[in-house]
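Student: Pasting the sequence and the predicted model now:
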Amino acid sequence: MEKPIKVTLVGAGGKMGYRLSNNLKDHPEYQTSYLEISEAGLERMREIGVSPSEAQECVPDADVVIFAVPDVAMGKVTSQHIPNMKPGSIAMFLDPAAPLAGHLPERSDISFFATHPCHPSVFNWEPVEKSHFDYFGGIAAKQNIVCALIQGSREHYEVGENVAKVIYGPVTKSIEVTIEQMGILEPALSETFCGALITIMKEGMDVAIEKGVPKEAAYEFLMGHINIELALLFGQLPGGKFSDAAIKAIEIGKGKMFKDNWKEIFEPESVKEQIKAIT
């Protein structure tokens, strides 16, 4: 039997980290150590039955070190731990912001790997309640993930991807991208663009309610129309399309709500600005 891969999870009790801790703690292929400093995080760890380790004992011995810490703290935390990692190990990041912002210490003798969940699709079909209401993923609902090898040995891509499939499981599909492409996906596409649109959708519903529409009617009407319009636009209803009247209404809305240069959000310099702002 092969020896288990030694993993150190930094930020093991955080909002993201405790999810990863829960998926790693009983996995036979991984011998996991957990690092956490906040009392709230330590309490989350106790709730799932894992205990903290000492960094000086586990980081130098780890094959993979996962950094599950906020973007704003990434520079400080990685400067503390990456110098102590052994040559040939893998530093894993859960989004592209810190690597693209240049907040990582230089270590040419280790690999850097990034991965991020797509989160369960709105088009998922989940047969049981536990899966249906796992909106975030990593508990019971199926989701896809993206992965990028930032630097290092090509064989480390598979090692990192396998860890990613466990921490985000159940995973249906893993898609390889570059770290630059991951930056376009997050924050540009998913947060700067889509997050803004969805926030405006909620604000639009609130305006309808302020205008006298019953809250229940506004909510149900919007949720249903989101469902059918997503299905029409993203190929879930073959041959389906908007009516001529709806197309005219959409053009009116786009003209009133969007600047002509909105696609600049996805240009490299804009992506860098967005990453700088959140890190």
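Tutor: Structure's in. What do you need? Since we're looking at a predicted model, the values are computed, not measured.

Student: make it CA atoms for all contacts and neighbour counts henceforth
Tutor: Will do.

Student: Hmm, residue 176 is touching residue 150, no?
Tutor: No - using CA atoms under 8 Å, residue 176 makes no contact with residue 150, being 11.3 Å away.

Student: Those two: which has the busier surroundings?
Tutor: Between residue 176 and residue 150, residue 150 has the larger neighbour count (other CA atoms under 10 Å), namely 20 against 16.

Student: quick check, the more buried one in a strand?
Tutor: Yes - under DSSP: H, G, I helix; E, B strand; the rest coil, residue 150 sits within a strand.

Student: Leaving out sequence neighbours, find the closest residue to residue 105.
Tutor: Distances taken as CA to CA, 6 or more residues apart in numbering place residue 79 nearest to residue 105, at 5.8 Å, with adjacent residues excluded.

Student: dropping in the other structure now:
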Amino acid sequence: MTTIALLGAGGKMGTRLTDNLLKTDYRMLFVEPSEAGQARLAERGASVTSLDSAVAEADLVILAVPDNRIGQVAHEAVPKMKAGATLIVLDAAAPHAGHLPQREDVSFVACHPCHPSVFNNDETDPEAQTDYFGGIAARQDVVIALISGTEEDYTRAEAVIRAFFAPVVNAHRITVENMVLLEPVLAETTAATCVVIIKEAMDEAVRRGVPAEAARAFILGHVNVELAIVFGEIGSPFSDGALKAIQTAKSILFKDDWKRVFDEDVIMASIDEIVGQ
């Protein structure tokens, strides 16, 4: 039987993983130092194991800890792992920044959920329809990077990742460098910023007299169809008026060199903020 040690099991992300892994046949060892986290695990019928004991027994060790603690916890856990075991981290920032320790007889894997797509509109289960994060009822894809190790290590890790992010449709194999371009650059630096601007624009329309409910209904409906147009989900193009508005507004809303967020120096500055905060 495969043994898994989940570090940070009672935390925000850890409890999500705990809930799914408790449904599997894996032998689970839960590590959680905080009293609040231990109480959350107790509510789920899970008991706590010390880090030393859990890591020494585990075939796979999962770090469900904040980005700025991954390096510290990894340096504590990896030397105690048994040969042939695998360490799984839930983000690429720390590995890309070189915060993981080196050990040739242990494999390392990074992963991240894609979250349910905005075009996942064929979900019929009410719980799935409101599972925006994923890992509960809505289907999602995941991305996985083998940092070091064998194909067998990757296959074993993928099965576990599919289990704790379930229900998973596709597991996209990428590199750590790819994963960093996806997050923080694409998902947070770019997309989250644009979404925040959309909300601020809606608030400004309300401040200028548009009823709040009307503004919300209008923008959320338009964002839905605009995403479908831009990402090729429907054949309808933007209207001529919309195309002119986009061309005019780009120079107002964005700097010409905005794609500089993909440059390595900007990426590393962002990662340093993430793992060092």
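Tutor: It's in. The model shown is predicted, which means the values in this text are computed figures rather than measured ones.

Student: which one in structure 2 is aligned with the residue nearest to residue 105 of structure 1?
Tutor: Under the alignment (TM-score structural alignment), residue 79 of structure 1 pairs with residue 75 in structure 2.

Student: Quick one: classify its match as helix, strand or coil.
Tutor: Secondary structure for residue 75 of structure 2, judged by three-state DSSP, is helix.

Student: on that earlier part again, and the residue nearest to residue 105 of structure 1, how many neighbours?
Tutor: Other residues close to residue 79 of structure 1 by other CA under 10 Å number 14.

Student: so it makes contact with residue 104?
Tutor: Yes - with contact defined as CA under 8 Å, residue 79 of structure 1 counts as touching residue 104 (7.0 Å).

Student: related to what we said a few turns ago, my guess is the match of residue 79 of structure 1 contacts residue 100. True?
Tutor: Yes - contact status for residue 75 of structure 2 versus residue 100: in contact at 6.9 Å, counting by CA under 8 Å.

Student: Sketch out the helices for the stretch 51-200 of structure 1, chain order is fine.
Tutor: 55-58, 71-81, 97-101, 129-132, 155-167, 179-183, 194-210 (DSSP state H, counting those that start in this stretch).

Student: Save those helices as a markdown table, and put in distance to residue 30 of structure 1 too.
Tutor: Shown next, in a markdown table, are these (distance: least, CA to CA, whole Å):
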| stretch | distance to residue 30 of structure 1 |
| --- | --- |
| helix 55-58 | 13 |
| helix 71-81 | 20 |
| helix 97-101 | 25 |
| helix 129-132 | 25 |
| helix 155-167 | 9 |
| helix 179-183 | 25 |
| helix 194-210 | 35 |
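
Student: To residue 109 of structure 1, which of those helices lies closest?
Tutor: helix 155-167 (12.4 Å; CA to CA).

Student: Residue 117 of structure 1 matches what in structure 2?
Tutor: Counting by TM-score structural alignment, residue 117 of structure 1 corresponds to residue 113 in structure 2.

Student: can you count the residues close to its match?
Tutor: For residue 113 of structure 2, the count of nearby residues is 21 (other CA under 10 Å).

Student: try residue 272 of structure 1
Tutor: Neighbours of residue 272 of structure 1 (other CA under 10 Å): 19.

Student: Which helix or which strand is home to it?
Tutor: helix 268-278 (DSSP states H and E).

Student: how close does that helix sit to structure 2?
Tutor: Its aligned residues in structure 2 lie a mean 1.5 Å from helix 268-278 of structure 1 after superposition (mean CA distance after the TM-score superposition for structure 1).
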